[in-house]
Each structure stands twice: as C-alpha cells, then as structure tokens.
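>>> quick one, fold the following:
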Amino acid sequence: MTKFLLSLHVLAAIVAIGPVTVAASMFPPAARRAGTPEGGQATVALLHRVCRFYARLGLAVPLLGFATAAAMGILGDGWLIISITLTAVAAGILVAFVLPRQEELLEQVGEGQSVDRSGTVQLAMLTGIFNLLWATVTVLMIVRPGSTTGA
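I've put the predicted structure just below:
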C-alpha cells in the first residue's frame, strides 16, 4: 500500500504542481504583453485559470503525502516536517499573493488599462519564491536527509 500511495503522491505532484509553476511563471511577461497594442488578454486569462484549477488539484499532493508518511511511519522525521512547513509556506504564497495579484493584473488588462510593470515584477518575484520552495521540497523528498537508502 505504501508504494501505491507514494506513486499517487508523486503523480499528483507532477500533474498538479508542475502546471502551476509553469503557468505562474509565464503570467508576468504575458501580462506585460497584454497591456500593449499586440494584446494577449486571452493568454493571460488562460494562464490564470490554469493556476487556479491546478492549485485546487494540488491539494491532493499534501493529503497523499500525509497518507504516505503515515504508512511509512515517518511523520516525525525532521526532513518531512521541514517539507511540510515549506509546502504550507508555498501554498500560502500562492493563495495569498500570487493568485490575487494575477486577478488584479487580469482586471487591468480586461479594462484596457496599461499593466503596472512594478506589479508584474513583484508577481514574478513571488512566483519565483513559490517555485523555489517547491523545488526545495522536491529535493528534500528525493534526498531525505538521514535516509538509509543511500540517496
């Protein structure tokens, strides 16, 4: 059962978190282009929908992670606690900062306003932090400090 849960956890991470990191990273430059005569409003709207949808789907990742960790008996391991904390911080950044800022920029684009460049720079920074946190969690999941698997 542990291998099955771990497989679902990894698949959920790839399918759910991957699209959010890519779409969120593409959003700031697309928003800047959307505020020009060339447009691109549909692209910005699509990227935001992708982020929202896969963020919701991403809830499966920690749920399956907790189930896997419980089955493996490692809920108290330090690397896992750090991973859980970093995951919570990443999710908080996505929900509290990235998605709302995307919505603000999307409204500006929809109203035909020029997009606030400093807002896209700030969004790019927050998205980068979100992506870096997920990369760190991924490394911790693979390396698992203190593991006897030889990794």
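
>>> contacts, neighbours, all on C-alpha from now
Noted.

>>> who does whichever helix in the chain runs longest touch, helix- and strand-wise?
Across the chain, the helix with the greatest residue count (assigned by DSSP state H) is helix 117-143. In terms of contacts (3 or more CA pairs under 8 Å, 6 or more residues apart in numbering; DSSP states H and E), helix 117-143 is packed against helix 18-34, helix 78-93, helix 99-110.

>>> tell me which of those sits most buried.
helix 18-34 (a mean of 21; mean count of other CA atoms under 10 Å).

>>> any idea of the angle that one forms with helix 117-143?
For helix 18-34 against helix 117-143, the angle by axes from the mean of the first three to the mean of the last three CA atoms, to 10 degrees is 160 degrees.

>>> this one next, for a side-by-side:
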Amino acid sequence: MTKFLLAVHVLAAIVAVGPVTVAASMFPPAARRALSAPEDPRAAETVRLLLRICRVYAVVGVVVPVFGFATARNMGVLGDTWLIVSIALTALAALVLAAFVLPRQAALAEGVTGGGTTGGTGADTARATARLAMFTGLFNLLWAAVTVLMIVRPGSTTGA
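Coordinates of the predicted model:
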C-alpha cells in the first residue's frame, strides 16, 4: 500500500505542481506583452489561459499533501525532521501562491481584459509584473527545496 500511496503522491506532484510552476513563471512576461499590445487578442488569451492553469492546478495540487501525509504515516516518518520541514515549506509555498501569486495574476489579467491598462503607468505595470515574478520565483524555490528534501531525506535508510 505504501508504494501505491507514494506513486500517487509523486505523480500528483508532477501533474499538479509542475503546471503551476511553469504557467506561473510564464505569466509575468505574457502579461507584460499583453499590456504593451492591447490590440493583440492572442496575448490576452494567453494571459487568461495561464491564469486558469494556475488556478485549476493549484486546487488539484491539494492532492499532493493529502497523499504525502498518507504515505508518511504508512512509512512511519511523520515525526522526522526532514518531513516536518517539508510540510512547513509546502504550507509556505501554498500561502505564497494563494496570497501573493494568484491575486496579482488576477489583477494583471483584469488589466489585460479591461482594455490593456492596469490603471497606472508603464512603470507601474513593470513593477507589478516584477513583483509577481519575484513571488513566483519564491514559490518555485520553495517547491524545489521540498523536492530536494523528498529525494535526500536526511537520515533515511535509502543509502542516498
């Protein structure tokens, strides 16, 4: 049963978290392009698509920690330090996504849909997309750290 749970956990991480990290990383430059060329409907469509991918896969991504907890329970590692750190980093990544990335994406997408302006200057748009890129990078770094912890698992008996 542990192998099944672990397989579902890893597959869910790849299928759910992977698209969010990629789409979120693509969003700031796509938003800059769409806001600088409001006459290009494909640029606006791209921004809306990337936002939808991030939202949908963020919800689907809830499966990852659910199966992670089940796997950890079966493996008897719920109290291990590496797992507790991973849980904390995962919670922080979820917070960054929910509180900083998705709302900023939605605001920029609204600016694209609302006629190509966010209500500010080009400098305001540049700052908004730069901040979004920063929070997206933080989100991606947190997931990278969790991935490394899951592979290395300090103190594990895998010999790694």
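
>>> returning to that earlier point: relative to structure 2, what is the average displacement of the longest helix of structure 1?
Helix 117-143 of structure 1, aligned to structure 2 and superposed, deviates on average by 0.3 Å (mean CA distance after the TM-score superposition for structure 1).

>>> list the buried ones in that helix?
For helix 117-143 of structure 1, a neighbour-count test (16 or more other CA atoms under 10 Å) marks 119-120, 123-124, 126-127, 129-131, 133-134, 137-138 as buried.

>>> likewise stretch 49-61 of structure 2?
Neighbour counts using 16+ other CA under 10 Å place Leu50, Leu51, Arg52, Ile53, Cys54, Arg55, Tyr57, Ala58, Gly61 of stretch 49-61 of structure 2 among the buried residues.

>>> skipping its backbone neighbours, what lies nearest the second one in space?
Looking back up the chat, that one is Leu51 of structure 2. Using CA to CA, 6 or more residues apart in numbering and skipping residues adjacent in sequence, the residue nearest Leu51 of structure 2 is Gln105, 6.5 Å away.

>>> using the three-state scheme, assign the residue lying farthest from the centre of structure 1.
Each residue of structure 1 has a distance to the centre, and by CA atoms, centre = their mean the biggest one is for Pro37: 30.3 Å. Recorded secondary structure, Pro37 of structure 1: coil (DSSP: H, G, I helix; E, B strand; the rest coil).

>>> state the distance from the residue nearest to Leu51 of structure 2 to Ala98 of structure 2.
As judged by CA to CA, to the nearest Å, Gln105 of structure 2 and Ala98 of structure 2 stand 11 Å apart.
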